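Undergrad: sequence and predicted model, in that order:
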Amino acid sequence: MKDNPVPARALRIIKVIAALVFIIPASLFFLYPQVFHCELIAFSGFRESGSVYFSPEIKPASYKKLKRIVSLAEMRIDSFYTGKKSSPKIIICSNPQQYQRYCSSTEGAGCSVGTPWGNSYVVLNEQGANLDVIAHEMGHIELLKRIGWWKVTSEIPQWFNEGLALMLDRRFVNNPDPAGRYLEYMDEWMYYTGGGQQILELDQVATIKDFFNGGQKHVMLAYMSAGMEVSYWLALSGSKGLQRFVQNLNAGQSFEEAYAGAEQARLKEYYRKLPSNPLRYSDSEKISE
């Protein structure tokens, strides 16, 4: 009588599943250790106060001030997006070692961490935890919440992601008027390009690697290019342009279609006296310039 092969086959399947259960998390931890550290923040010794986790080295007397700054940043998100949808956990570190653990970097005053399953975190250095930094990082999380992790990582160019976050960050330009904001970003862009002589095209800063891999001057020029383009786009899109962009993207349009579709002809006519955006010149115009 032949043995029934089904149990042996089922056993092999169970072994494969068990191996995957171990290998996939292990691989993710190796590639993205900051995600796992953030997910386990509740077991880290950080002190929880609402949605904010404070390093054990931060004195409780500082909690109220830091939470107030977080609340002000949330108000900026709410105003800019006409309603806030995201609720990231905030992790405030007291030293570079902690910051690197949760950000996988020693650079910058803050970073944002999002996951495909919907959890999100804003990680901050206590020394750099100011309103602009927090609003900038929360801006990344809000976009992630509205269009999804997959679209942000696979469809959204980094210049747009950073440029939109800059609209919530007033460290470089602090002008609430759409046209005025564009003009001020153009001034910054002119400075970093040496009067328009050393341009970074948008497609040269479309990926995270291209945007951040370079010296400080390269990164600052990438930021100013992103800020100039997105501020120009918002001026031509009007108060409902960002909402229209998100809706069209979620309805299946490509980034290029949704981005172009947000701009309005009447606003293009209204702002016709604005200096032209040099990042939108055709190749022939660039040569003639």
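TA: In hand now; what should we look at?
Undergrad: switch to C-alpha atoms for all contacts and neighbour counts from now on
TA: OK.
Undergrad: helices along the stretch 1-150 of the chain, start to end?
TA: Under the criterion DSSP state H, counting those that start in this stretch, helices of the stretch 1-150 of the chain are mapped to 6-31, 33-39, 63-80, 96-103, 131-147, 149-154.
Undergrad: the most centrally placed residue in the chain: what's it in contact with?
TA: By C-alpha atoms, centre = their mean, the chain has its centre lying nearest to residue 140, at 3.0 Å. Neighbouring residues of residue 140 by C-alpha atoms under 8 Å, 6 or more residues apart in numbering: 112, 161, 162, 165.
Undergrad: neighbour-wise, which one of those leads?
TA: Highest neighbour count within these: residue 165, with 25 neighbours (other C-alpha atoms under 10 Å).
Undergrad: which elements pack onto the strand or helix carrying that residue?
TA: Per DSSP states H and E, residue 165 falls inside helix 158-166. Packing contacts for helix 158-166, counted by 3 or more C-alpha pairs under 8 Å, 6 or more residues apart in numbering; DSSP states H and E, involve helix 131-147, helix 208-212, helix 216-237.
Undergrad: any idea of the angle the first one forms with helix 158-166?
TA: Between the direction of helix 131-147 and that of helix 158-166, the angle (axes from the mean of the first three to the mean of the last three C-alpha atoms, to 10 degrees) works out to 120 degrees.
Undergrad: here's the one I want to compare it with:
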Amino acid sequence: MIRRKRWWIAGAVIAVLLTAAAAVTVIAFPSVAAVTCPGCYGLERLQPGVYAEPGLPQARRRQVSEVVEQANKRVRDFFGGRVGSPDVLVCLSDDCYRRIGGGRERGIAVLNRSVMLSPRGVDPVIASHELTHVELHARLDGAEVPQWFDEGLAVLVSDDPRYLAPAGDRCLPDSRRSPPAALPVTLDDWLRAASADPRLYAEAACQVSRWAEKNGGNQAVRTLVERLSAGQPFPDMQG
């Protein structure tokens, strides 16, 4: 009887701790909670893996689906298929985006497994940028890359005209200032530096695109990611 009572008490304590942990997550990290349970935040399923705020007119629902499909195609075409299968949470109003934990960004990859898009991010470029982060990390399988490479690759895959020339050498004229060693390596450093100088995205994309062009294009990037996931070191991309 005493042993049974102890097990009951232990179970009750664990239940309380799990409930408290869930409450803390919802309050402190609503984006994590939202991607875990989109319906809990009022989002409805438009199609497998795509959620949006309810009550959208048919034209807006169609727009969301088309944007996600175009973005997925860009990622598939670059990587030659998909490994990751992230959910995409789409908000067409600022209130919705704030409710699921979004900020002033257009879009964000959450835990490298899901993507949230703000009203300003319902666009194939923004969506494919964030989906590239998820796909890259799914393929890396725990291996690390410098944050500038992560961001530069996302710009390249998304074909972002803000940071890439339309053809030939994809580097913009003012994106050749810094060698890779000068670009931020950690996420915290990148966020701090890029918020002060958005040209860092163009610089990172310049380095990645030139390395890819010199070494065999998209296939070179896929091979690099495979080698990194197998434990090989990140190469020197300077020059």
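TA: Yes, it's here. This is a predicted model, so every value here is computed, not measured.
Undergrad: TM-score for the pair, please.
TA: Laid over one another, the chains give 0.81 as their TM-score (TM-score structural alignment, normalised by the length of structure 2), with 235 aligned residues with a C-alpha RMSD of 3.0 Å.
Undergrad: now residue 142 of structure 2: how far from residue 112 of structure 2?
TA: Note on residue 142 of structure 2: its distance to residue 112 of structure 2, by C-alpha to C-alpha, to the nearest Å, is 11 Å.
Undergrad: which of those two has more neighbours?
TA: residue 112 (18 against 12).
Undergrad: what is the burial count for the closest residue to that one other than its chain neighbours?
TA: Distances taken as C-alpha to C-alpha, 6 or more residues apart in numbering put residue 134 closest to residue 112 of structure 2, at 4.7 Å, once the chain neighbours are dropped. Neighbours of residue 134 of structure 2 under the rule other C-alpha under 10 Å: 24.
Undergrad: map the residue nearest to the centre of structure 1 across to structure 2 for me.
TA: Mapped onto structure 2 by TM-score structural alignment, residue 140 of structure 1 lines up with residue 133.
Undergrad: next one: residue 125 of structure 1
TA: Match for residue 125 of structure 1 (TM-score structural alignment): residue 118.
Undergrad: pretty sure its match contacts residue 88?
TA: No. With contacts counted by C-alpha atoms under 8 Å, residue 118 of structure 2 stays clear of residue 88, the gap being 11.0 Å.
Undergrad: for the residue lying closest to residue 128 of structure 1 once chain neighbours are set aside, give its distance to residue 32 of structure 1.
TA: Excluding the flanking residues, the one nearest residue 128 of structure 1 by C-alpha to C-alpha, 6+ apart is residue 109, at 4.9 Å. Residue 109 of structure 1 sits 20 Å away from residue 32 of structure 1, taking C-alpha to C-alpha as the criterion.
Undergrad: same check, this time on residue 51 of structure 1
TA: 22 Å.
Undergrad: and if you look at residue 56 of structure 1?
TA: Look at residue 56 of structure 1 and residue 32 of structure 1: by C-alpha to C-alpha, they are 24 Å apart.
Undergrad: for residue 38 of structure 1, same thing?
TA: 10 Å.
Undergrad: quick one: which of those two has more around it?
TA: residue 38 (24 against 15).
Undergrad: show me what the more buried one aligns to in structure 2.
TA: In structure 2, residue 38 of structure 1 lands on residue 35 (TM-score structural alignment).
Undergrad: aligned partner of residue 222 of structure 2 in structure 1?
TA: Using TM-score structural alignment, residue 222 of structure 2 pairs with residue 243 in structure 1.
Undergrad: who's in contact with the counterpart of residue 78 of structure 2 in structure 1?
TA: Counting by TM-score structural alignment, residue 78 of structure 2 lines up with residue 80 in structure 1. Residue 80 of structure 1 sits next to residue 168 when contact means C-alpha under 8 Å, 6+ apart.
Undergrad: go on, the one 4 residues further on?
TA: Listed by C-alpha under 8 Å, 6+ apart, the contact partners of residue 84 of structure 1 are 74, 77, 78, 142.
Undergrad: out of those residues, which are shared with structure 2?
TA: Checked against structure 2 using both residues aligned by TM-score structural alignment, their matches' C-alpha atoms under 8 Å, the contacts of residue 84 of structure 1 keep these contacts: 77, 78, 142.
Undergrad: for residue 178 of structure 1, state which of those is nearest.
TA: residue 77 (16.8 Å; C-alpha to C-alpha).
Undergrad: coming back round to it: what is the burial count for the match of residue 222 of structure 2?
TA: 16.
Undergrad: would you mind putting the helices and strands packed on helix 158-166 of structure 1 into a markdown table with distance to residue 180 of structure 1 alongside?
TA: Output for those, formatted as a markdown table (distance: least, C-alpha to C-alpha, whole Å):
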| stretch | distance to residue 180 of structure 1 |
| --- | --- |
| helix 131-147 | 19 |
| helix 208-212 | 25 |
| helix 216-237 | 9 |
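Undergrad: quick one: which of those is nearest residue 172 of structure 1?
TA: helix 216-237 (8.7 Å).
Undergrad: mind listing what's buried along that closest one?
TA: 218-237 (16 or more other C-alpha atoms under 10 Å).
Undergrad: next: stretch 23-41 of structure 2.
TA: The neighbour-count check on stretch 23-41 of structure 2 (16+ other C-alpha under 10 Å) flags 26, 30, 31, 32, 33, 34, 35, 38, 41 as buried.
Undergrad: what do you get for stretch 44-60 of structure 2?
TA: So for stretch 44-60 of structure 2, counting by 16+ other C-alpha under 10 Å, buried means 44, 50, 51, 52, 53.
Undergrad: just stretch 67-82 of structure 2 next, same as before
TA: Buried, per 16+ other C-alpha under 10 Å, within stretch 67-82 of structure 2: 67, 68, 70, 71, 72, 73, 74, 75, 76, 78, 79, 82.
Undergrad: measure the second one to residue 47 of structure 2 for me?
TA: This points to residue 68 of structure 2. Distance from residue 68 of structure 2 to residue 47 of structure 2, by C-alpha to C-alpha: 11 Å.
Undergrad: and the fourth one, by the same measure?
TA: In this structure, residue 71 of structure 2 and residue 47 of structure 2 are separated by 15 Å, where distance is defined by C-alpha to C-alpha.
Undergrad: what does the third one give?
TA: As for residue 70 of structure 2, its distance to residue 47 of structure 2 is 15 Å (criterion: C-alpha to C-alpha).
Undergrad: map residue 65 of structure 1 onto structure 2.
TA: Using TM-score structural alignment, residue 65 of structure 1 pairs with residue 63 in structure 2.
Undergrad: separation between its match and residue 115 of structure 2?
TA: Taking C-alpha to C-alpha, one finds residue 63 of structure 2 at 17 Å from residue 115 of structure 2.
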